[in-house]
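Here you go, sequence then predicted model.
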Amino acid sequence: MDVGPEIARRVFVLQLTTGEHVMADERFFLVRTDGCAVSNAGWTALELDVMAEHRWWSRAELAETTEPVFPETLLDMLTAATR
């Protein structure tokens, strides 16, 4: 798997399911893979509580899905990074 450079970053206040507000610092990387499994083995209890699903997506899958994907601008980030 090739983890490339950081392509985008978001810093914002996020309200947790407990009502607590935290500063979120999200960093996004372009990753090329041939189908590696994704694991939640290192997740915290909070991450397990708030994350419904995670997996690798192709650009075509992101463009076609009707499922909610976060961040909502993920495809735009990818497009800007690969111009």
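That came through, no problem. This structure is a prediction, so every number in the text was calculated from the model and none was measured.

hey, let's count contacts and neighbours off CA atoms from now on
OK.

Compute the number of surrounding residues for Trp57.
As a burial measure, Trp57 scores 10 neighbours (other Cα atoms under 10 Å).

One more: Trp56?
15.

dump the residue contacts of it.
Gly35, Val38 (Cα atoms under 8 Å, 6 or more residues apart in numbering).

Name the single longest strand found in this structure.
For the chain, the strand with the greatest residue count under DSSP state E is strand 2-15.

Which neighbouring elements make contact with it?
strand 21-32, helix 74-81 (3 or more Cα pairs under 8 Å, 6 or more residues apart in numbering; DSSP states H and E).

Presented hereafter is structure B, for comparison with structure A:
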Amino acid sequence: MTRPDAIPRRAARVLLVDASWRVLMLRGRDPARPDYMYWFTVGGGLDAGETPAQGAVRELFEETGLRAAPEALGEPVFHETVEFPFDGSWYRQEQDFFLLRVDSWQVDFAGFNEIERASVDAHRWWTVAELRATGERYYPPSLPKLLSALAQEEIPC
């Protein structure tokens, strides 16, 4: 549903995948609807003048403590435009997703801003099978299909 009052926003997200091909997801809630909980990938809105890759690595560091160079992300692996409510406003967000592989990572929420501290309460590494089987809400809904396709493209060393 396209709303004429939607606030346009550009965002970049990171599919942070570990050696077991699990993706890191954060659990959040909409402050205006505290009972509406969902899982989402690392990332967020771009700052003025940022490229999607620059915004993605900034968000990656702020939300997980992991530092990466924008060049480490390569090209986006997925792009979508979504509309959603958050904290009493309605957004139309164009977002690019980047894939970044790590052996493992201990998530550190120390870089959260005020709204992230108020709305994000957990993290979890999910397998594709777990995402397909869960009754919990997560975004993007096409994530299992996307991860499966990306895993098939991986070339063994």
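Nice, thanks for sending it over. All figures in this text were calculated on a predicted structure; none of them were measured in a lab.

and among the helices and strands packed on strand 2-15 of the first structure, the most buried is which?
Highest mean neighbour count among those (mean count of other Cα atoms under 10 Å): helix 74-81, with a mean of 14.

equivalent range in the second structure for it?
Aligning helix 74-81 of the first structure against the second structure (TM-score structural alignment) gives residues 143-150.

mean per-residue distance, the matching stretch to the first structure?
Once the two models are superposed, stretch 143-150 of the second structure sits on average 1.8 Å from its counterpart in the first structure (mean Cα distance after the TM-score superposition for the first structure).

who touches that stretch?
Residues from elsewhere that reach stretch 143-150 of the second structure (Cα under 8 Å, 6+ apart): Val128, Ala129, Leu131, Arg132.

Tell me the one of those nearest Tyr36 of the second structure?
Set against Tyr36 of the second structure, the nearest of these by Cα to Cα is Leu131 (18.0 Å).

Around that closest one, count how many other residues there are.
Leu131 of the second structure: 17 neighbours (other Cα under 10 Å).

Then Arg10 of the first structure?
Using other Cα under 10 Å, Arg10 of the first structure is surrounded by 10 other residues.

now Ser104 of the second structure
Count around Ser104 of the second structure with other Cα under 10 Å applied: 13.

out of everything not next to it in sequence, what's closest to it?
Leaving aside its chain neighbours, Ser104 of the second structure sits nearest to Asp18 (5.3 Å; criterion: Cα to Cα, 6 or more residues apart in numbering).

Good, wrapping up.
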